[in-house]
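**Student:** using only what follows, build the 3D model:
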Amino acid sequence: MATFLSLLALVAVAISLATGISLATATGRSRLATLGGAPLRLAAAVATTSVAGSLYFSEVAGFRPCELCWYQRIAMYPLALILLVAVARPGSDVARFALPLSIGGAAVSIYHYQLQLFPDQGSSCEPGASCAFRWVHRFGFISIPLMALAGFTAVTALVVAHARQTTTNLQETTQ
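**Tutor:** Here you go, the predicted structure:
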């Protein structure tokens, strides 16, 4: 299961890169505009899968989350709910609520991942659940904080794509 979730993290990285590149180019933005509500639905799917993955690791696999893992969960869990509600109720200003959570969660994930890369910094969040400990280490670089970072960056890129789409649609209807 950890390998499957690691592969999903790679998919999330690919989604982040593809969406980011699309947002950066005029051709990409026009292609994103044809997707309708797909970016928001995909963001909700990424966040919900991230929540399910974190629950699997702690409740099924028995991995004890460290303090930074909890901060990442604090960002991702409401993010999944906000995005699911936004999918069910189109027209809401989801970016205003989702982006602070996804960007903040990504920042914690980056810090957590670098603690695992450079454990000599001496930060162990609490006894028995060191933030530098790697419960998962797949393909030589994927750990749980990197999986979370992939989820947060994918959600961020997709929500930005959705917000740009919404703004473009509003501008077209008012002209």
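
**Student:** C-alpha only now, for contacts and for neighbours.
**Tutor:** Fine.

**Student:** other SSEs contacting the strand or helix carrying residue 18?
**Tutor:** Using DSSP states H and E, residue 18 sits in helix 2-24. Contact here means 3 or more C-alpha pairs under 8 Å, 6 or more residues apart in numbering; DSSP states H and E; on that basis helix 2-24 packs against helix 26-33, helix 144-174.

**Student:** one more to line up against the first:
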Amino acid sequence: MSPETVAALFATCLLAGFAGAIAAYAAPATRSRLIAAAPPIAAAVAIAATAGSLYFSEHVGFVPCKLCWYQRIAMYPMAIILPLAVLLRDRLVMRYALALAGIGLAISAYHIQVQWFPERSNSCSFDDPCSAKWVEAFGVFTIPQMAAMAFTLIGLLSVAVIVDQSRRGKQPPTALG
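**Tutor:** Alright, predicted model coming up:
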């Protein structure tokens, strides 16, 4: 598959994920099903984002810039902890996922700004520029934009679970027991 096809596939999945999550959360009848499915969905998003980044760098040969590496630092742990949390039925991990997603989203937002306004950035190198647009799915979505969508989707799913836990009075255990 070509990089453009893979990027279009990822962008389509992310857009469908957003639409589905928003529609399911907005309807009270399906909200509880979304909250129950949020950890596995977040895990799937993290795994797909990790696989996508590895596809682009290892298979296609796109060299990740410094900002891409920082985004990977935020995403890759979620591809491990979220599936483990699903297996162990540990919904408290969504708090950690929210923190990592927030950090990754901030880096992605800056990376998008660098792509839009490369002259304003000092984080790029000549031989590995952060402003490079390797792909543009549907003529719009670059890799940092798709990463931002993945971080946002994971963050929204995490918030839904955390809010549900607090409404039900389920507080995480403290360090003292």
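
**Student:** where does the TM-score land?
**Tutor:** Aligned and superposed, the two chains score 0.84 in TM-score terms (TM-score structural alignment, normalised by the length of structure 1); 168 aligned residues with a C-alpha RMSD of 2.2 Å.

**Student:** would you list the helices and strands packed on helix 2-24 of structure 1 in JSON lines and tack on mean neighbour count and distance to residue 82 of structure 1?
**Tutor:** Below are the helices and strands packed on helix 2-24 of structure 1 laid out as JSON lines (neighbours: other C-alpha atoms under 10 Å; distance: least, C-alpha to C-alpha, whole Å):
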{"stretch": "helix 26-33", "mean neighbour count": "15", "distance to residue 82 of structure 1": "22"}
{"stretch": "helix 144-174", "mean neighbour count": "21", "distance to residue 82 of structure 1": "11"}
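
**Student:** residue 70 of structure 1 is nearest to which of the ones you listed?
**Tutor:** helix 144-174 (11.0 Å; C-alpha to C-alpha).

**Student:** who does that closest one touch, helix- and strand-wise?
**Tutor:** Packed against helix 144-174 of structure 1, as judged by 3+ C-alpha pairs under 8 Å, 6+ apart, are the following elements: helix 2-24, helix 26-33, helix 38-55, helix 67-88, helix 94-117.

**Student:** now distance to residue 154 of structure 1 too, for those helices, in TSV please.
**Tutor:** Shown next, in TSV, are those (distance: least, C-alpha to C-alpha, whole Å):
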stretch	distance to residue 154 of structure 1
helix 2-24	4
helix 26-33	15
helix 38-55	7
helix 67-88	12
helix 94-117	9
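
**Student:** out of the helices and strands packed on helix 2-24 of structure 1, nearest to residue 12 of structure 1?
**Tutor:** Checking these against residue 12 of structure 1 by C-alpha to C-alpha gives helix 144-174 as the closest, at 5.4 Å.

**Student:** and the helices and strands packed on helix 144-174 of structure 1, which is most packed in?
**Tutor:** Looking across those with neighbours counted as mean count of other C-alpha atoms under 10 Å, the highest average goes to helix 38-55: a mean of 21.

**Student:** can you confirm residue 127 of structure 1 is in a helix?
**Tutor:** No. According to DSSP: H, G, I helix; E, B strand; the rest coil, residue 127 of structure 1 belongs to no helix; its state is coil.

**Student:** distance of it from residue 66 of structure 1?
**Tutor:** Note on residue 127 of structure 1: its distance to residue 66 of structure 1, by C-alpha to C-alpha, to the nearest Å, is 9 Å.

**Student:** ok, the two, which is more surrounded?
**Tutor:** Remark: of residue 127 of structure 1 and residue 66, residue 66 carries more neighbours, 19 against 8, as counted by other C-alpha atoms under 10 Å.

**Student:** need the contact list for the closest residue in space to that one that isn't next to it in sequence.
**Tutor:** Distances taken as C-alpha to C-alpha, 6 or more residues apart in numbering put residue 129 closest to residue 66 of structure 1, at 4.9 Å, once the chain neighbours are dropped. Under the criterion of C-alpha atoms under 8 Å, 6 or more residues apart in numbering, the neighbours of residue 129 of structure 1 are 64, 65, 66, 67.

**Student:** okay, now the first one: neighbour count?
**Tutor:** Burial measure for residue 64 of structure 1: 14 neighbouring residues, criterion other C-alpha under 10 Å.

**Student:** so what's it up against?
**Tutor:** 58, 129.

**Student:** try 6 Å
**Tutor:** residue 58 (C-alpha atoms under 6 Å, 6 or more residues apart in numbering).

**Student:** any idea which element it lies in?
**Tutor:** Assigned by DSSP H and E, residue 64 of structure 1 falls within no helix or strand.

**Student:** separation between it and residue 54 of structure 1?
**Tutor:** With distances taken as C-alpha to C-alpha, residue 64 of structure 1 is found 11 Å from residue 54 of structure 1.
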